[in-house]
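Student: Model the following, please.
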Amino acid sequence: MAINEENAPVEEEFWLFGYGSLIWKPPPHFDRRIPGWVTGYVRRFWQVRTYHRGTPTAPGRVVTLISRSYWSTLSDPHPSPPDDKVWGVAYRIEPAHVASVKEYLDIREINGYTIHYTPFHPASELHPGETKKEGPIKTLVYIGTPENDQFVGPQDPQELAEHIYRSRGPSGLNRDYLWGLERSLDELSPESGDEHVRDLAERVRGVAAREEGKGEGEREVVGRDVRREEHEGHHAFGRRESVDEVEETEKTGV
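Tutor: I've put the predicted structure just below:
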């Protein structure tokens, strides 16, 4: 796990930014949850996942953050986000549990993610049970950078949707991760939706509708493929007592 110490926070409070599954599957031992955004990044389903939502032989796809300056040099089939905000959630971890939560996250964020720090801007309007804090807040975030071998870069959106539809791992279907992220982002704020996520979610719903319309014989072939992938990935994941303990986040994310 590489660590980018530049701009590392020196204050006693420890805050974590989640932009993927951490939005709806929070870390343990947090005492504050605040929706908001970071700037200078673009969220994309460009990170391979051989655990949780995929297998070593059939990797799934999860989100990572890409610096906007690097992203602008790429040929991305999806258009530029309308603004510079990437929405997510910041969690404050109880001081007595910071070390154990960091250890938990290092396990959860294996497979290509590294530690960075970035300013987080709290939303002005909160839901019941959420607490307001003036920002920005220095937050830790796990990012799959372009230098890691799990980063795949720009992909054709329809091919990516087909891949996500087919992929699954011990934590479940890859498409459930995508749909969970879409739903969780929409619930944060009227302006927190992500067009990249929304477009992929719609495409995968279209693939699902098409597959559900196939004949029984075709569905059985698909089912055999899925079961084979599950079997191939079984032993690699058997080392963990609980899949939930290592469910990816995006993370601080994926």
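Student: Going by C-alpha atoms from here, please, whenever you check contacts or count neighbours.
Tutor: Fine.
Student: mind listing the helices for the stretch 151-254 of the chain?
Tutor: With DSSP state H, counting those that start in this stretch as the definition, the stretch 151-254 of the chain shows helices at residue ranges 157-166, 174-188, 195-212, 216-237.
Student: which of those is buried the deepest?
Tutor: Between the helices of the stretch 151-254 of the chain, helix 174-188 has the highest mean count of neighbours, a mean of 21, where neighbours are mean count of other C-alpha atoms under 10 Å.
Student: Dump the helices of the stretch 151-254 of the chain to JSON lines, plus distance to residue 147.
Tutor: Listed next are those as JSON lines, based on distance: least, C-alpha to C-alpha, whole Å:
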{"stretch": "helix 157-166", "distance to residue 147": "21"}
{"stretch": "helix 174-188", "distance to residue 147": "24"}
{"stretch": "helix 195-212", "distance to residue 147": "22"}
{"stretch": "helix 216-237", "distance to residue 147": "25"}
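Student: So which of those is nearest residue 120?
Tutor: Of all these, it is helix 174-188 that lies closest to residue 120, at 14.7 Å by C-alpha to C-alpha.
Student: and the angle for that closest one with helix 157-166?
Tutor: Calculated by axes from the mean of the first three to the mean of the last three C-alpha atoms, to 10 degrees, helix 174-188 forms an angle of 110 degrees with helix 157-166.
Student: Shouldn't residue 96 be within a helix?
Tutor: Yes. When DSSP: H, G, I helix; E, B strand; the rest coil is applied, residue 96 is found to be in a helix.
Student: now it: how far from residue 107?
Tutor: Distance of residue 96 to residue 107, given as C-alpha to C-alpha, to the nearest Å: 19 Å.
Student: More neighbours: which of the two?
Tutor: Just comparing residue 96 and residue 107: by other C-alpha atoms under 10 Å the higher neighbour count belongs to residue 107, 15 against 9.
Student: Quick check: the gap between that one and residue 45.
Tutor: For residue 107 relative to residue 45 (C-alpha to C-alpha), the value is 20 Å.
Student: Does residue 139 belong to a helix, a strand or coil?
Tutor: Each residue gets one of three states, and residue 139 gets strand by three-state DSSP.
Student: Could you also give me the structure for this second sequence? I'd like to compare it with the first:
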Amino acid sequence: MSLWVFGYGSLMWRPGFRFQRAEHARLVGFSRSFCVFSMHHRGCETRPGLVLGLDRGGACEGMAFHIAEEDVPATLAYLREREQVSGVYREVRLPITLLNTQRQHVHALTYVVERAHPSYASRLPLQIQARLIRGACGTSGDNITYVLNTMSHLSDLGIRERQLERLLALIGPLVASRQTINGAQCPHVTSLSRAVRNQFRVRQPLRLSERRRFIYRQKIRQD
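Tutor: I've put the predicted structure just below:
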């Protein structure tokens, strides 16, 4: 059986799997927000970043990719390795609308945020979001590039995200200001990171034994 995959963040511009077609699509009931602390792809344990998650409420436009039946096993394996580093996302199938002339309704696999997970950041103030994003970098690159790529591709799709635009406006002056003193991290950056970790209880990546309670959510039900 073939598969649709809905991407709302980096999957829109860097899917990483083979697909037959890509369509502009809308998901109702979830919205895109910087609600996940990243300590792998766009941050680290001592300097967490923020990445997008699908959180409950509202609607979200993104890209839907159609995967041929023979490519489904490899695609699922790739996505689970990419998206399930810490178990902060739940793999689900949700109804989406393809925004083409036919307005086709399909079910697509996507990843929604697990609010019970310690990496769930909830709705942080925009100033805190901007400062976290400004100084974070992980295995997939710096956090700012992630934001800029997201905004660029949303713009290409004709999608306006007012909240993300306000966030980008706050990040601009922070990027222009100096981040280091003589090659060392500024004291206020270190203090901010410590304060955020304490206030919002950002934890180190879960040990395998701790992650087991989230594992059952990682795979879609086979009905």
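Student: what's the TM-score here?
Tutor: Aligned and superposed, the two chains score 0.77 in TM-score terms (TM-score structural alignment, normalised by the length of structure 2); 188 aligned residues with a C-alpha RMSD of 2.2 Å.
Student: Out of the helices of the stretch 151-254 of structure 1, which is closest to residue 37 of structure 1?
Tutor: Evaluated with C-alpha to C-alpha, the helices of the stretch 151-254 of structure 1 place helix 174-188 nearest to residue 37 of structure 1, the distance being 10.4 Å.
Student: tilt between that closest one and helix 195-212?
Tutor: Using the same axes, to 10 degrees, helix 174-188 of structure 1 lies at 140 degrees relative to helix 195-212.
Student: which residues in structure 2 does helix 174-188 of structure 1 align to?
Tutor: Under the alignment (TM-score structural alignment), helix 174-188 of structure 1 falls on residues 143-157 in structure 2.
Student: In structure 1, which residue sits furthest out from the middle?
Tutor: Here structure 1 has its C-alpha centre computed as a mean, and the residue farthest from that point, by C-alpha atoms, centre = their mean, is residue 217 with 34.2 Å.
Student: Of all residues in structure 2, which one is nearest the centre?
Tutor: With distances taken as C-alpha atoms, centre = their mean, the residue of structure 2 nearest its centroid is residue 52 (2.9 Å).
Student: before we move on, what SS does that one have?
Tutor: Residue 52 of structure 2 ends up strand, using three-state DSSP.
Student: Map it onto structure 1.
Tutor: Counting by TM-score structural alignment, residue 52 of structure 2 corresponds to residue 63 in structure 1.
Student: That match against residue 45, yeah?
Tutor: Yes. In this structure residue 63 of structure 1 lies within contact range of residue 45 using C-alpha atoms under 8 Å: 4.2 Å.
Student: Quick one, which of the helices of the stretch 151-254 of structure 1 gets closest to residue 137 of structure 1.
Tutor: Between residue 137 of structure 1 and the helices of the stretch 151-254 of structure 1, the shortest gap by C-alpha to C-alpha is with helix 174-188, which sits at 17.9 Å.
Student: Any chance you could list what contacts the closest one?
Tutor: Contacts made with helix 174-188 of structure 1 from outside it, assessed by C-alpha atoms under 8 Å, 6 or more residues apart in numbering, are listed as 20-21, 23-24, 35, 53-54, 60-62, 87-88, 164-168, 192-194, 197-198, 200-201, 204.
Student: Of all the helices of the stretch 151-254 of structure 1, which one comes closest to residue 92 of structure 1?
Tutor: Residue 92 of structure 1 lies closest to helix 174-188 among those, at 17.3 Å (C-alpha to C-alpha).
Student: so how far does that closest one sit from its counterpart in structure 2?
Tutor: Mean deviation of helix 174-188 of structure 1 from its aligned counterpart in structure 2 after superposition (mean C-alpha distance after the TM-score superposition for structure 1): 0.6 Å.
Student: quick one: what's aligned to residue 54 of structure 1 in structure 2?
Tutor: Under TM-score structural alignment, residue 54 of structure 1 pairs with residue 43 in structure 2.
Student: just to revisit the earlier point, helix/strand/coil for the residue nearest to the residue nearest to the centre of structure 2 when sequence neighbours are not counted?
Tutor: Using C-alpha to C-alpha, 6 or more residues apart in numbering and skipping residues adjacent in sequence, the residue nearest residue 52 of structure 2 is residue 34, 4.3 Å away. For residue 34 of structure 2, the assignment made with three-state DSSP gives strand.
Student: Could I get the contacting residues of residue 34 of structure 2?
Tutor: Residue 34 of structure 2 sits next to 50, 51, 52, 53, 121, 123, 129 when contact means C-alpha under 8 Å, 6+ apart.
Student: repeat for residue 150 of structure 1
Tutor: Going by C-alpha under 8 Å, 6+ apart, residue 150 of structure 1 touches 47, 48, 49, 111, 112, 144.
Student: ok, now how distant is the fourth one from residue 196 of structure 1?
Tutor: Noted for residue 111 of structure 1: a distance of 23 Å to residue 196 of structure 1, by C-alpha to C-alpha.
Student: and if you look at the third one?
Tutor: For residue 49 of structure 1, the distance to residue 196 of structure 1 equals 18 Å [C-alpha to C-alpha].
Student: part of a helix, is residue 81 of structure 2?
Tutor: Yes. Secondary structure of residue 81 of structure 2, determined by three-state DSSP: located in a helix.
Student: buried stuff in stretch 20-40 of structure 2?
Tutor: 22, 24-27, 30-40 (16 or more other C-alpha atoms under 10 Å).
Student: nope, stretch 107-118 of structure 2 is what I was after
Tutor: Applying a neighbour-count criterion of 16+ other C-alpha under 10 Å, one finds 107, 108, 109, 110, 111, 112, 113, 114, 115, 117, 118 buried in stretch 107-118 of structure 2.
Student: still on that earlier bit, ok, which of the helices of the stretch 151-254 of structure 1 comes nearest residue 71 of structure 1?
Tutor: Among these, the nearest to residue 71 of structure 1 by C-alpha to C-alpha is helix 195-212 (13.5 Å).
Student: Return the list of helices and strands in contact with the closest one.
Tutor: With contacts defined as 3 or more C-alpha pairs under 8 Å, 6 or more residues apart in numbering; DSSP states H and E, the packing partners of helix 195-212 of structure 1 are strand 41-49, helix 157-166, helix 174-188.
Student: let's see 7 Å
Tutor: The helices and strands touching helix 195-212 of structure 1, judged by 3 or more C-alpha pairs under 7 Å, 6 or more residues apart in numbering; DSSP states H and E, are helix 157-166, helix 174-188.
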